[in-house]
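Asker: Below are the sequence and a predicted model; questions follow.
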Amino acid sequence: MQSSEITDKYYLKVLIWICVIWFLVWSFVPFIFFEGIFSDIFTSSVVIKQHLTWGYNRQPYFGTWLSGGVFLFGDLRFGYLCCQIFILICILSIWKLARYFLPRAESLIAVLLVLVTPTFSFLNLVFCQNVMLMGFWALIILFFYKALLNQKYIDWLLLGLFCGLGLMTKYFCAFLFVPMALLILFTKEGRSSFTRLGLYFCGIVFLIAIIPNIIWLFDNQFVSVTYGLKRTDLTTVIPLMDHIFSPLKSIGLIVGNLALAIILVFACFPKRNSEPVYAISSFTKKYINLMCLTPLLILILFAVITGGYIKPEWLFPLSVPLGVFAVMYWRPVISKEKFNKFLVLASIVLILAVIGILFAIMYYYPYKHDKMEVTPYPTYPIANVMTEEWHKEYHQQLKYVIGEYQFAAIVSYFGEDHPTAIVMDPLAPVPYSQYMNDIKKYGALLIWRGSELAPWMDKFKDDSITKYHTKAFSMPVKPWFERLIKNWTGEIPKTQDISFAFIPPQNEVK
């Protein structure tokens, strides 16, 4: 029994239900079960409220604008909803791309194979540049294919926009431009674009999106580029063995990310169609091969040559076309029973992913982990205590907070005085000197993680700093869940030590 025995409307309905359920679950489960806010959103909100510019110390401008702009909703938890919008953009783009050359059953399988990877099923809660880039990555792959095939102006214009905004979300998007260049230069469809205006319109829109950031980079010593190099350890001497272990780790991350999808394919569709019932053009195969494999190969080659550290989140966008690639080459023999079995197993995986996320965020990290890192932060308790301590000592507004990225942003955004945050980031330093006179006049709160002095405190050795104090803050857990666990197991959430000190204002109001 072939897949055609199920009506095409069935697959479309399944896709719609997947999108609706995914959006509702991942958007609103965090509202109900999570306490606190993930750091990416409130740090970006502080950054753009203080400086709306064409670039930032860590990232280009557009991704920072989007994640930081969540504050316009009035509740930063709306970041969960925004995150799922980009996931849906990715899902629908994969579907639309696959539908150009695959039947609906195969297209839906391609979508589900991507959704069951940990990239999508476990790491989709934080509205950050990595999630945004997945959406832009999928849009670029879709509209580049449409533009090359149809040569419509609207497709080229949108492609230029998505390429520009994707690069301005994260510079890693440039990895995708390499296979695009190869397709334009070495395929008949690509070379024919040089005789059409669409390609040039695409380039103009792309340049409009990125030129402001290029100017900003020149004016700011390419700080966001050097930040990325430092994160990959390229500014230090790399041990020889890292040129071997770094690519092996990258390959391990790739295989680990795809393992569950591969198991599902062979469990549900063990037989391959030796005589395909649908034709795929040679250009389409070249297109999918290059767009899927080239960024992966560049990443591995980068690790071999540099020995640099490959961050796991770099794999986020690389997963996007892998479902289409797998289905295109495996050409599974699909029956109604096999498809429904696959749908059930994929649904079980996604349900287990929800349970796993709830377990990790609500119990494992608050009760078993020692640091506030991957979990939401207890934003209001930290901000309120720090502001109260300042007001106890000095009866005047707190105008500056200096410290680690997350904690300075917490006091700035959630504290009642909303002080200017000065981040002491060794990888992307802020020119402290430009604030020096105001800090001496109005004073500042210094805040950092742990009970020992922070290394960056040396910058203030010439200032009169008060004795520092340390307070312990509980990991964020919903009150009802905290009571439940305490009554059930007797456990209480772990705490994180946070230290603080003051630079006294010149005109103290006692």
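Answerer: Arrived safely, thanks for sending.
Asker: make it CA atoms for all contacts and neighbour counts henceforth
Answerer: Fine.
Asker: can you give me the offset of the helix or strand residue 258 falls within from its chain's centre?
Answerer: Assessed by DSSP states H and E, residue 258 sits inside helix 242-268. Helix 242-268 has its C-alpha centroid displaced from the chain centroid by 20 Å (CA atoms, centre = their mean, to the nearest Å).
Asker: Can you give me the buried ones in it?
Answerer: Taking 16 or more other CA atoms under 10 Å as the basis for neighbour counts, the residues of helix 242-268 that come out buried are 242-243, 245-247, 249-251, 253-254, 257-258, 260-261, 264-265, 268.
Asker: go on, stretch 359-376?
Answerer: Using 16+ other CA under 10 Å as the test for burial, stretch 359-376 gives 360, 361, 362, 363, 365, 366, 367, 369, 371, 372, 375, 376.
Asker: Show me how far that stretch is from its chain's centre.
Answerer: Relative to the mean C-alpha coordinate of its chain, stretch 359-376 is positioned 19 Å out (CA atoms, centre = their mean).
Asker: Would you mind measuring the gap between the ends of that stretch?
Answerer: The first residue of stretch 359-376 is 14 Å away from its last residue (CA to CA, to the nearest Å).
Asker: what's near enough to touch residue 142?
Answerer: Shown here is residue 142, whose contacts under the criterion CA atoms under 8 Å, 6 or more residues apart in numbering are 93, 94, 96, 97.
Asker: another structure for you, compare them:
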Amino acid sequence: MCIRDSYPIFNFKGFKYNPDLLQLVTLPLVVLAYLNAFEKRSWQSGLWLGLAGALALMTKYWVLTMIGAIGLAALIHPERMRFLLSPAPWVAIVTLAVAMIPHIVWLADAHFVPLTYAGDTYSIEDAGQVRQLVFGYVLHNAALLALPVALAAFAMALVPPWFSLLMRAPLRIVTRAWARGANVGVNASQALNIWIIQIIVAAGPPLGALAFSIYIKTDWGISLFFLVPLALVAIPALRVQSAVLFNIVAIWLVLSVATLVASPWIAAREMAVNSDNTATYGARSELARELTQAWHSRFVSRWAIVAGTMESIQPMVFYSPDHPAAFTPNEAWGSGLTTLDDVKKYGFVGVFDPTDGRLPAFEKWVSEIAPNAERMVMTTRRFTHGKAGPSMTWNVYIAPPAK
């Protein structure tokens, strides 16, 4: 866990919260539930595996990558028949299906928009662009993994008597951790599961992107490499001494404290260097707070719907305590969370970037749906330790609920 927590996403690169990070909570539970089911092969363990899979699927459909890898691991493993002839996998499948029924019903009601949206949005024709994206994906995730792996190697090298070895036989610092013969500290059967799963989720997405011309994002790999430390520790020839645990915890603690101490300086410096970077440092949470207060002061009710482009309104959905449903007029793909009838019934707040070329079409839509909507311009800016962030201006439209 400490090796994994030294992953940059968890400290100095952890600047955003999204479903890719949330998978780092649910996917380890899925893998743990699978390992437990593979070992116990009982219907109870299958029940927990199915529930863990359903929980993970509700974060992002990308979780199917890990679930598919687990399924392939179960079919590839030499002990597969003992597992497949037990109730565990079948109870897991049934439990997952039953737990997902409400979501599947919603998907059907929404005409499976999330799936068709993904198919249309992330399918590209330019083979050169696909290769470039795959190369960037591999390079980005390899660079992120390099730090925890290097720190783990450093922790193993610091096992006493490392100083005397450094003086007399430096190579022994590395070679002493490796030995032939059986390793009683490694469960070979479960280690094989870990290796199969990690290899599949590491190689599968980039190969799939190349084969099917998919636009692959670097963030999609965030949740797929948490098993690397465990896969390395499970190498039978590697002898991990108990002193390594202390070293890893100490390294993780030093890095975490150093990052926390330096975070005010890092934030101020980043804000100063990126004073015009509205994409990353724009004051969207502040806008969500202001709009929530504006709605409450006018109508003394919950803010139910926010309208605009997904880029503009997603932060409003997340940061507002009312968590209004998103409505995206004039876009090919809606959120599936609300309808035009709801917009007219409950009212809405429209939020739009005045520099966006789609503004005239949105204003036309507002004029048709809510001609009496209140229109205003709001400006937001965030200050971090005295450093001013970029100023952002928004066109805001407040349409009251139906009487």
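Answerer: Structure received. Every value quoted in this text rests on a predicted model; they were computed, and no experiment measured them.
Asker: before we move on, back to that, out of the contacts of residue 142 of structure 1, which is most surrounded?
Answerer: Neighbour counts for the contacts of residue 142 of structure 1 (other CA atoms under 10 Å) peak at residue 94, which has 26 neighbours.
Asker: Quick one: the residues in structure 2 that whichever strand or helix holds it pairs up with.
Answerer: Residue 94 of structure 1 belongs to helix 78-99 when elements are defined using DSSP H and E. For helix 78-99 of structure 1, there is no aligned range in structure 2, judged by TM-score structural alignment.
Asker: can you list contacts of that helix?
Answerer: Outside of helix 78-99 of structure 1, the residues within contact range by CA under 8 Å, 6+ apart are 19, 22-23, 26-28, 30, 41, 67, 70, 106-108, 110-111, 120, 124-128, 131-132, 134-139, 141-142, 145, 320-321, 324.
Asker: Who are the packing partners of the helix or strand just after that helix?
Answerer: Scanning the chain past helix 78-99 of structure 1 towards its C-terminal end, the next helix or strand to appear is helix 104-115 (assignment: DSSP H and E). Using 3 or more CA pairs under 8 Å, 6 or more residues apart in numbering; DSSP states H and E as the contact test, the elements touching helix 104-115 of structure 1 are helix 8-33, helix 78-99, helix 322-330, helix 336-359.
Asker: could you redo the last one with a cut-off of 6 Å?
Answerer: Of the remaining helices and strands, those touching helix 104-115 of structure 1 by 3 or more CA pairs under 6 Å, 6 or more residues apart in numbering; DSSP states H and E are helix 322-330.
Asker: Can you list the buried residues in the helix it packs on?
Answerer: Using 16+ other CA under 10 Å as the test for burial, helix 322-330 of structure 1 gives 322, 323, 324, 325, 326, 327, 328, 330.
Asker: so can I have TSV of those residues showing distance to residue 283 of structure 1?
Answerer: TSV is the format used below for the buried residues of helix 322-330 of structure 1 (distance: CA to CA, whole Å):
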residue	distance to residue 283 of structure 1
322	17
323	18
324	15
325	14
326	17
327	17
328	13
330	18
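Asker: Which single one of those is nearest to residue 507 of structure 1?
Answerer: Top of the list for closeness to residue 507 of structure 1, among the buried residues of helix 322-330 of structure 1 and by CA to CA, is residue 322 at 62.3 Å.
Asker: The closest one maps to what in structure 2?
Answerer: Using TM-score structural alignment, the partner of residue 322 of structure 1 in structure 2 is residue 228.
Asker: So that match versus residue 142 of structure 2, what's the distance?
Answerer: If you measure residue 228 of structure 2 against residue 142 of structure 2 using CA to CA, the figure is 11 Å.
Asker: re the thing from before, heading C-terminal from the helix holding residue 258 of structure 1, find the next helix or strand.
Answerer: Proceeding C-terminally, helix 242-268 of structure 1 gives way to helix 282-306 as the next helix or strand, assigned by DSSP H and E.
Asker: Going along the chain from that following helix, find the next helix or strand for me.
Answerer: Once helix 282-306 of structure 1 ends, the next helix or strand along the chain (criterion: DSSP H and E) is helix 315-318.
Asker: What helices and strands are in contact with that following helix?
Answerer: Using 3+ CA pairs under 6 Å, 6+ apart as the contact criterion, helix 315-318 of structure 1 has no neighbours among helices and strands.
Asker: That helix vs structure 2, average distance?
Answerer: Relative to structure 2, and after both are superposed, helix 315-318 of structure 1 has an average distance of 1.8 Å to its aligned residues, where the measure is mean CA distance after the TM-score superposition for structure 1.
Asker: and that helix, how far from the chain's centre?
Answerer: Mean-position distance between helix 315-318 of structure 1 and its chain equals 10 Å (CA atoms, centre = their mean).
Asker: repeat for stretch 26-33 of structure 1
Answerer: On the basis of CA atoms, centre = their mean, stretch 26-33 of structure 1 is displaced by 18 Å from the centre of the chain it belongs to.
Asker: buried ones in the host helix or strand of residue 389 of structure 1?
Answerer: Following DSSP H and E, one finds residue 389 of structure 1 within helix 379-393. Of all the residues in helix 379-393 of structure 1, those buried under the rule 16+ other CA under 10 Å are 379, 380, 381, 382, 383, 384, 386, 387, 390.
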